[in-house]
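Asks: the sequence and its predicted three-dimensional model are supplied below.
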Amino acid sequence: MKNIAVILAAGSSSRFGGNVPKQFRLMDDGLTVLDHSLKTFNRHEGIDEICVVCHEAYRATTQEICRKYGKVKHIVIGGKERIDSTRAALTCTGNDDTLLIHDAARPFITHDVITRCINAMQQGFAAGTAIAATDTIWKAENNDFIAEIPPRQTLYNAQTPQCFKGKILKEAFDILDKSNAVAHELITDDCSLVRLCLPHIKIRIVTGDPINRKITFPNDL
């Protein structure tokens, strides 16, 4: 049983623009966005291994970056969608391993958030990092009119890591593959996969950090 950080770095960064995916862009200190995510997990005493999921076209670039981080034991090729990349990571993880699945595009992940995730997983099979919503959120009708305004105190902004025992994710993918009742377009992250396929699994909310934001556009850097 290991704590394995799964770093999802296979995205194409279509919204970011440019010729290089955002996870390989340099930050002010000369390190890439991917470096920053790897560095924090590599230093954490509770992480046993790191698995990096990358795009085939950037395999060599990813390998070069990962040489600096001793806990990186696996580099696998991701798929077209996020959940395809999560599925790819399962090929090198065990049923009883705890997987902390993290977006490479969140380079400001902190040691404390990782610790909270590991602690939460000692109490159950699933946990997701989030921060309480500070804005009022509108649910739209036909994208034109306000249909509903949910109570803000019930809403959270999802972050990563999203954490599961390997066997939970494998079971969720088995159900997804065999069922026509699950709407694939509703699966936008690992928590939504488990919620839709295994609704009986309780996913504990782990307190995230506002600094743990996702790099989406150039000015986010």
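Replies: Nice, I can see it. Here the structure is a predicted model, which is why all the values come from computation and not from measurement. Numbering: from 1, shown residues only.
Asks: going forward, measure contacts and count neighbours with C-alpha atoms only.
Replies: Will do.
Asks: can you show me the helices along the chain?
Replies: Secondary structure of the chain, counting by DSSP state H: helices at 33-43, 59-66, 82-89, 111-121, 166-178, 190-197.
Asks: adding mean neighbour count, write the ones you listed out as a markdown table.
Replies: Converted to a markdown table, those look like this (neighbours: other CA atoms under 10 Å):
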| stretch | mean neighbour count |
| --- | --- |
| helix 33-43 | 21 |
| helix 59-66 | 16 |
| helix 82-89 | 20 |
| helix 111-121 | 18 |
| helix 166-178 | 17 |
| helix 190-197 | 20 |
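Asks: dump these to JSON lines, plus distance to residue 203.
Replies: Converted to JSON lines, the helices of the chain look like this (distance: least, CA to CA, whole Å):
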{"stretch": "helix 33-43", "distance to residue 203": "22"}
{"stretch": "helix 59-66", "distance to residue 203": "31"}
{"stretch": "helix 82-89", "distance to residue 203": "17"}
{"stretch": "helix 111-121", "distance to residue 203": "10"}
{"stretch": "helix 166-178", "distance to residue 203": "11"}
{"stretch": "helix 190-197", "distance to residue 203": "8"}
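Asks: A further structure is provided below for comparison with the first:
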Amino acid sequence: MTEKNVAIVLSAGRGKRMNCETAKQYLMIKEKPVIWYSLQAFEQCPFIDEIVLVSGERDIAFCREQIVEKYGFQKVNRIVAGGKERYHSVYNGLHAIEDCTFVYIHDGARPFLTQEILLRAREAVREYHACVVGMPVKDTIKISDKEGFGVQTPDRSLVWQVQTPQVFAYPLIRKAYDDLMEALQNGLETVITDDAMVVERMTEQKVKLVEGAYSNIKITTPEDLVIAENFC
């Protein structure tokens, strides 16, 4: 079977911490919307075959006309509506894929994805079936209690800040998400913040950490846009 790689680019969030009516992924960096940079990285990657763009339901037409068609993204073959939470959006993206070997799940508000990162992720997912991009933390990390007092200081050499893309064998991540959604419908109460957590909670598969880049930031606050201008 020929290897097929599909990217899911998430663009459904509204970015409340940006304090702006425009969703953060559509704000401009150097005359291009934030989402353009993520899509361009996958568009230029020779081993990515297709891109599924997950947007807010009310933004589908905008994404098609003002992002995909305007900038000529040929690999975006489907735009689907996201959901209430991030994991709902990923679930919808996974179900929009008909046939796939590996899936690359990436936040559209993380514009500085490089070809080197994608190559490292590809090598890792081929060997380990599940991997996430990230970087070792630079600062000492404290674990606090509910009152805000420090209760634990983990070994900094073992702590990573997780980024995207997060890359998985498609059958693995598809089943993990299907099982998660069924469990949630049956009353499971849990906080899910990334795709690796879904695999860790719903399967016995270990997730390999792969070096990303400190520049692979997520646009979350107005200060991030200032930093982003310097990376372009």
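Replies: Great, that's in hand. Keep in mind that this is a model prediction, so the values were computed, not measured.
Asks: re the thing from before, looking at the helices of structure 1, which is closest to residue 205 of structure 1?
Replies: helix 111-121 (8.6 Å; CA to CA).
Asks: now the residue nearest to residue 100 of structure 2 when sequence neighbours are not counted: how far from residue 130 of structure 2?
Replies: What sits nearest to residue 100 of structure 2 in space, not counting adjacent residues and going by CA to CA, 6 or more residues apart in numbering, is residue 4, at 5.2 Å. Residue 4 of structure 2 sits 16 Å away from residue 130 of structure 2, going by CA to CA, to the nearest Å.
Asks: leaving out the residues flanking it, which one is nearest to the counterpart of residue 215 of structure 2 in structure 1?
Replies: Here residue 215 of structure 2 is matched to residue 211 in structure 1, going by TM-score structural alignment. Nearest residue to residue 211 of structure 1 in three dimensions, chain neighbours excluded: residue 108, at 6.2 Å (CA to CA, 6+ apart).
Asks: re the thing from before, out of the helices of structure 1, flag the one nearest residue 74 of structure 1.
Replies: In terms of CA to CA, the element of the helices of structure 1 nearest to residue 74 of structure 1 is helix 82-89, at 8.6 Å.
Asks: would you check that residue 100 of structure 2 makes contact with residue 168?
Replies: No: contact between residue 100 of structure 2 and residue 168 fails when scored by CA atoms under 8 Å: they sit 10.4 Å apart.
Asks: the two - which one has more neighbours?
Replies: residue 168 (28 against 17; other CA atoms under 10 Å).
Asks: which residues are in contact with that one?
Replies: Residue 168 of structure 2 sits next to 102, 103, 104, 125, 129, 130, 131 when contact means CA atoms under 8 Å, 6 or more residues apart in numbering.
Asks: export those to JSON lines and tack on distance to residue 47 of structure 2?
Replies: Shown next, in JSON lines, are these (distance: CA to CA, whole Å):
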{"residue": "102", "distance to residue 47 of structure 2": "11"}
{"residue": "103", "distance to residue 47 of structure 2": "12"}
{"residue": "104", "distance to residue 47 of structure 2": "11"}
{"residue": "125", "distance to residue 47 of structure 2": "13"}
{"residue": "129", "distance to residue 47 of structure 2": "17"}
{"residue": "130", "distance to residue 47 of structure 2": "17"}
{"residue": "131", "distance to residue 47 of structure 2": "17"}
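Asks: ok, these in structure 1: which stay?
Replies: On the basis of both residues aligned by TM-score structural alignment, their matches' CA atoms under 8 Å, what survives of these in structure 1 is 102, 103, 104, 125, 129, 130, 131.
Asks: how far away is the residue nearest the centre of structure 1 from residue 131 of structure 1?
Replies: Centroid-nearest residue in structure 1: residue 102, 3.2 Å away (criterion: CA atoms, centre = their mean). Relative to residue 131 of structure 1, residue 102 of structure 1 is positioned 15 Å away (CA to CA).
Asks: could you do residue 19 of structure 1 as well?
Replies: 32 Å.
Asks: comparing the two, which residue is more hemmed in?
Replies: residue 131 (17 against 10).
Asks: contacting residues around the more buried one?
Replies: 156, 157, 158, 159, 207, 208, 209, 210.
Asks: my guess is residue 133 of structure 2 contacts residue 163. True?
Replies: Yes: counting by CA under 8 Å, residue 133 of structure 2 touches residue 163, with 5.2 Å between them.
Asks: before we move on, the earlier item: max pairwise distance over the kept ones among the contacts of residue 168 of structure 2: which two?
Replies: Pairwise distances across these peak at 11.7 Å for 104 and 129 (criterion: CA to CA).
Asks: follow-up on the earlier one: quick one: map the residue nearest to the centre of structure 1 onto structure 2.
Replies: So residue 102 of structure 1 corresponds to residue 106, using TM-score structural alignment.
Asks: circling back to that earlier point, ok, the residue nearest to residue 211 of structure 1 - how many residues close by?
Replies: 18.
Asks: quick one: contacts for it?
Replies: 36, 37, 211, 212, 213.
Asks: could these go into TSV alongside distance to residue 77 of structure 1?
Replies: Formatted as TSV, the contacts of residue 108 of structure 1 follow (distance: CA to CA, whole Å):
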residue	distance to residue 77 of structure 1
36	20
37	18
211	28
212	25
213	25
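Asks: ok, and the residues you listed in structure 2?
Replies: Retained in structure 2 (both residues aligned by TM-score structural alignment, their matches' CA under 8 Å) from the contacts of residue 108 of structure 1: 36, 37, 211, 212, 213.
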